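# okay, predicted coordinates and the sequence, questions at the end:
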Amino acid sequence: MTSYLDYAATAPIRTEVIDSYAQDLRLLSQNPGNPNALHAAGRAAREMLEDARKRVADSLGADAAEVVFTSGATESNSLTVLGALKAAEEAGQTPVFLTDGLEHPAIAKLGDRCRENGGQVLIAKVDELGLIDTADVERLCSENQVSVAAFMAVSNEVGTIQPVKELAEIAHRHGVKHVHCDAAQAVGHIEVDFHEWGVESLAFSGHKIGAPGGIGVLLIKRAIAVVSDRIGGGQERSLRSGTQNVAGARALASALEIADATRAEETSLMLQLRAQLIAGLDPRATVTKVGQTSPHIVHLTLPTEHPEVILMMMDQAGVAVSAASACAAGVPRPSAALLAMGRSEAEAMGALRVSLGWDSTSEDIAAFLAALGSALDAAARFEKGRN
């Protein structure tokens, strides 16, 4: 049986969500209706969809009209950032995209697209603790006409909680009209309040909080100008055309409500497991020093430049974790986030992420700790054989 410690990649569907999801699927199968149709069956499906929309809004401090259902955070990020850059271009401006060195590829690669289309990309500095440098954000916003700024609420690699509200205030003070937040690792783990944070848009995925894959949300204020490339029937405020996933939207709403109701209890569990992990850690491994972190992510630095060996050995031992370094065509690459934090290339190669969830147990941590020593030994032998 696998000790699953990779919740930041995806989480199991919550048992309660499976039950309600199955019930909705049966109902929609017995009474099929497109939520955009005008007949009774369509109106019933629309009522189910709008109920989910309101529940999501209520959980996140938003208005129902600000909730757009998508396939997940990646699509939500793309829709809003590229849409904002396109709107700037159509207004006769040079698109300018501000982000930072910690971002997930779902945001970072949008910068590549911006450059390809003749726009400018500004990268704010981060400090050694993984916090975005607010002074540098202020400088970049004051010196440039930024079209859209995008920041993660919680780093997907090291777990640092970013000062989203402060970053939004700085950007707005210098005339930035659109601040976007990738909250994929925040929703369900820390309190998220869309209006309180003051951002114009926010993205997250259902599969990170116990809903099925393929459903996500983009919160976006009504007055924000974005140009969508999703051409079709104009569903979801003409931002994401196509027939909506009614059962998926309701499953996401249920998972979100459960996560909110159980957050305090689950946070306590994760902090206990985190303490157990750190106390029993092999002395060759170190906990990466970062700022305030989300309780579900523990980031480790290991003395190896071959994280794939560590992962293979952990997998053989029945433990699922992730390397924080990227892998392209089977070739390990150093973590861009750790490099941005000023770590050496060797440190950025030997990064391991352990991420916890509501079903994580003390036995899972014990299995990880037992497997780590052997995995480090195997990596050392592998590196010695290559030298």
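That came in fine, so what should we check first?
# from here on, contacts and neighbour counts on C-alpha atoms
Noted.
# does anything pack onto the helix ranked longest in the chain? Which helices or strands?
When the chain is parsed with DSSP state H, its longest helix is helix 246-279. Applying 3 or more C-alpha pairs under 8 Å, 6 or more residues apart in numbering; DSSP states H and E, one finds that helix 246-279 contacts helix 15-30, helix 40-60, helix 362-386.
# run the chain-centre distance for it.
In terms of C-alpha atoms, centre = their mean, to the nearest Å, the centre of helix 246-279 is set 15 Å apart from its chain centre.
# the residue nearest the centre of the chain: which element?
What sits nearest the mean C-alpha location of the chain, by C-alpha atoms, centre = their mean, is residue 184, with 2.5 Å. Under the criterion DSSP states H and E, no helix or strand holds residue 184.
# and it, what does it touch?
73, 153, 154, 203, 204, 205, 208 (C-alpha atoms under 8 Å, 6 or more residues apart in numbering).
# next step: the residues you listed restricted to helices.
Those of these lying in helices (DSSP H): residue 73.
# tell me where the stretch 1-150 of the chain has strands.
In the stretch 1-150 of the chain, the segments counted as strands under DSSP state E, counting those that start in this stretch are 3-4, 67-70, 96-100, 120-124, 148-152.
# just those strands: most buried one?
Ranked by mean neighbour count, these are led by strand 148-152 with a mean of 26 (mean count of other C-alpha atoms under 10 Å).
# contacts for that strand next, please.
Defining contact as C-alpha under 8 Å, 6+ apart, one finds that strand 148-152 is touched by 81, 84-85, 96-100, 103, 107, 162, 164, 171, 176-183.
# next, the one to line up against it:
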Amino acid sequence: MMPIPYGRQHIDQEDINAVIKALSSDYLTQGPAVQSFEENFAKYVGSKYAVAVSNGTAALHLCALALGVKPGVNVITTPITFAASANCVRYCGGDVYFADIDPETLTLDPVKVEELILSKPEGYFSGIIPVDFAGFPVNLEKFKELTNRYNLWIIEDACHAPGGYFRDSTDLKIKCGGGSFANLAIFSFHPVKHIAAGEGGMITTNDEKIYRQLLKLRTHGITKNPNELNENHGGWYYEMQELGYNYRMPDILCALGESQLKKADEGIKRRREIAIKYDEALKDLPITCRSNRSESGHAYHLYVIETDQRLELYEFLKTSNIYCQVHYIPVHLLPYYKENYGDQSFPNSETYYSRCLSLPMYPSLSEEEQDYVIMKLKEFYG
């Protein structure tokens, strides 16, 4: 069996043709493919606005800047995420506080968040960054209740869940990144994600003022919009109105992203088929499957199991050319955060981390490959 990774991109001829078309056009960057991708992505998630940027981390950074994170600002997020969800606050000079996860959903626990808020003086915290982990959508309605009560904002880290959704208290389908409850949401187009553009990210929002600010921040803080200029010396004139960054996503990658976007729903359908097959095949093994299949809006970025023999299983599968991964080392245990914030304990996150393993999960995973993974799991457990 050829090597089977935990995740990978699937590029077809349609994707290749889209990139060739962009390469043959007049624009390699800052051209029409960027706006086209933004508009179609906004339609896909149900938001008013979308801003394409160079990667998901840049998206988080710009969101934090747009919401006023700076020294003295305190923000809450989950320990079970990639470091960027917390790092974006530190980039702006703010401070990060962690709250533990719900052991059932593996996402930020709103009860723990409220306990943390109440442990500090009124107004101590400015915002929350919940993460749609492994494709499981955070119930943002519950967090919106907290933000209304304590005057906070929300950045939804939806990198794992484009096309995912949850149902609110009225049974309305709420799409990840649609902006119904969060001020901003971000996505990633890294090769292992649902939409693979090589690199790239997207910010979505329903707030026009923030949208306009994000457009400037991704391009050095510069605008040429006549309606935003303090002066106007001619068609060539621009103003740098604040300190921004070069976080642009080029037309070549946007063309690939838009081509992938057309197949996104088909990809989620295939991911759900893979999850269902794993659920059925592994149900009698001494492991816990974390697909949350009962949640119809799960986007299945990862298929996570929990086992008391994680290291042994990881090494056994590796010798069989099956390359699993661990998602994630809790952020508060990383040396940088321990050095800057001291030793902290979040029992649910640490227990989960000690047992978790992500099995191969991607739309191009073949039936033969999945059967091989299942066979090797059963072999390991005898």
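Arrived safely. Remember, it's a predicted structure, so these values are computed and weren't measured experimentally.
# can you calculate the TM-score here?
With the length set by TM-score structural alignment, normalised by the length of structure 2, the two chains reach a TM-score of 0.72; 334 aligned residues with a C-alpha RMSD of 3.8 Å.
# picking that back up, the helices and strands packed on helix 246-279 of structure 1: which one's closest to residue 232 of structure 1?
helix 40-60 (18.3 Å; C-alpha to C-alpha).
# just want the angle from the closest one to helix 15-30.
Between helix 40-60 of structure 1 and helix 15-30, the angle formed by their directions is 160 degrees, by axes from the mean of the first three to the mean of the last three C-alpha atoms, to 10 degrees.
# could you dump the strands of the stretch 1-150 of structure 1 to CSV with distance to residue 301 of structure 1?
Listed next are the strands of the stretch 1-150 of structure 1 as CSV, based on distance: least, C-alpha to C-alpha, whole Å:
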stretch, distance to residue 301 of structure 1
strand 3-4, 20
strand 67-70, 35
strand 96-100, 22
strand 120-124, 24
strand 148-152, 22
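# tell me which of those strands approaches residue 112 of structure 1 most closely.
With C-alpha to C-alpha as the measure, strand 120-124 is the member of those nearest residue 112 of structure 1 (8.2 Å).
# and the closest one, what does it pack onto?
By 3+ C-alpha pairs under 8 Å, 6+ apart, strand 120-124 of structure 1 packs against strand 96-100, helix 105-116, helix 134-143.
# let's go with 6 Å and repeat that
In terms of contacts (3 or more C-alpha pairs under 6 Å, 6 or more residues apart in numbering; DSSP states H and E), strand 120-124 of structure 1 is packed against strand 96-100.
# the strand it packs on aligns to what range in structure 2?
Against structure 2, the aligned range for strand 96-100 of structure 1 is residues 74-78 (TM-score structural alignment).
# map residue 15 of structure 2 onto structure 1.
Structural correspondence for residue 15 of structure 2 with respect to structure 1 (TM-score structural alignment): residue 17.
# which ones are touching its match?
Residue 17 of structure 1 is in contact with residue 251, counting by C-alpha atoms under 6 Å, 6 or more residues apart in numbering.
# the one 4 residues further on now?
With contacts taken as C-alpha under 6 Å, 6+ apart, residue 21 of structure 1 has the following neighbours: residue 251.
# list the buried residues of stretch 289-298 of structure 2.
If you call a residue buried by 16 or more other C-alpha atoms under 10 Å, then stretch 289-298 of structure 2 has these buried ones: 289, 290, 291, 292, 297, 298.
# the helices in the stretch 101-250 of structure 2, which residues?
Counting by DSSP state H, counting those that start in this stretch, one finds helices in the stretch 101-250 of structure 2 at the ranges 110-118, 140-150, 208-217.
# of the ones you listed, which is nearest residue 94 of structure 2?
helix 110-118 (16.2 Å).
# okay, buried residues for the closest one please.
In terms of neighbour count (16+ other C-alpha under 10 Å), helix 110-118 of structure 2 has its buried residues at 110, 111, 113, 116, 117.
# okay, the angle between it and helix 140-150?
Helix 110-118 of structure 2 and helix 140-150 are oriented at 20 degrees to each other (the same axes, to 10 degrees).
# quick one on the thing from earlier: export the helices and strands packed on helix 246-279 of structure 1 as JSON lines, with columns for distance to residue 240 of structure 1.
As requested, those are arranged in JSON lines below (distance: least, C-alpha to C-alpha, whole Å):
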{"stretch": "helix 15-30", "distance to residue 240 of structure 1": "22"}
{"stretch": "helix 40-60", "distance to residue 240 of structure 1": "15"}
{"stretch": "helix 362-386", "distance to residue 240 of structure 1": "40"}
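# ok so, going back, residue in structure 2 matching the residue nearest to the centre of structure 1?
Under the alignment (TM-score structural alignment), residue 184 of structure 1 maps onto residue 159 of structure 2.
# re the thing from before, quick one: closest of the helices of the stretch 101-250 of structure 2 to residue 51 of structure 2.
helix 208-217 (6.9 Å).
# just want the angle from that closest one to strand 49-53.
Per the same axes, to 10 degrees, the angle that helix 208-217 of structure 2 makes with strand 49-53 is 20 degrees.
# run through who's touching helix 208-217 of structure 2.
Taking C-alpha under 6 Å, 6+ apart as the rule, helix 208-217 of structure 2 contacts 222, 223, 244, 245.
# show me which pair in those is furthest apart.
Largest separation among these by C-alpha to C-alpha: 223 and 245, giving 12.6 Å.
# of the two, which one has the most company?
residue 223 (21 against 16; other C-alpha atoms under 10 Å).
# if I look at that one, how far off is residue 217 of structure 2?
Per C-alpha to C-alpha, to the nearest Å, residue 223 of structure 2 is found 9 Å from residue 217 of structure 2.
# sorry, back to before: of the strands of the stretch 1-150 of structure 1, which is nearest residue 358 of structure 1?
If we rank those by C-alpha to C-alpha, the stretch that ends up nearest is strand 3-4, at 11.1 Å.
# ok now the closest one, how far from the chain's centre?
Offset of strand 3-4 of structure 1 from its chain centre (C-alpha atoms, centre = their mean): 20 Å.
# mean shift of it relative to structure 2?
Following superposition, strand 3-4 of structure 1 is found to deviate from structure 2 by 4.7 Å on average (mean C-alpha distance after the TM-score superposition for structure 1).
# who touches that strand?
Under C-alpha under 6 Å, 6+ apart, the answer for strand 3-4 of structure 1 is 319, 320, 364.
# once you drop chain neighbours, what's closest to the last one?
Counting by C-alpha to C-alpha, 6 or more residues apart in numbering, residue 364 of structure 1 lies nearest to residue 3, which is 4.9 Å off, once chain neighbours are set aside.
# who are the contact partners of residue 252 of structure 2?
19, 22, 28.
# typed the wrong thing, it's residue 33 of structure 2
Residue 33 of structure 2 sits next to 251, 254, 255 when contact means C-alpha under 6 Å, 6+ apart.
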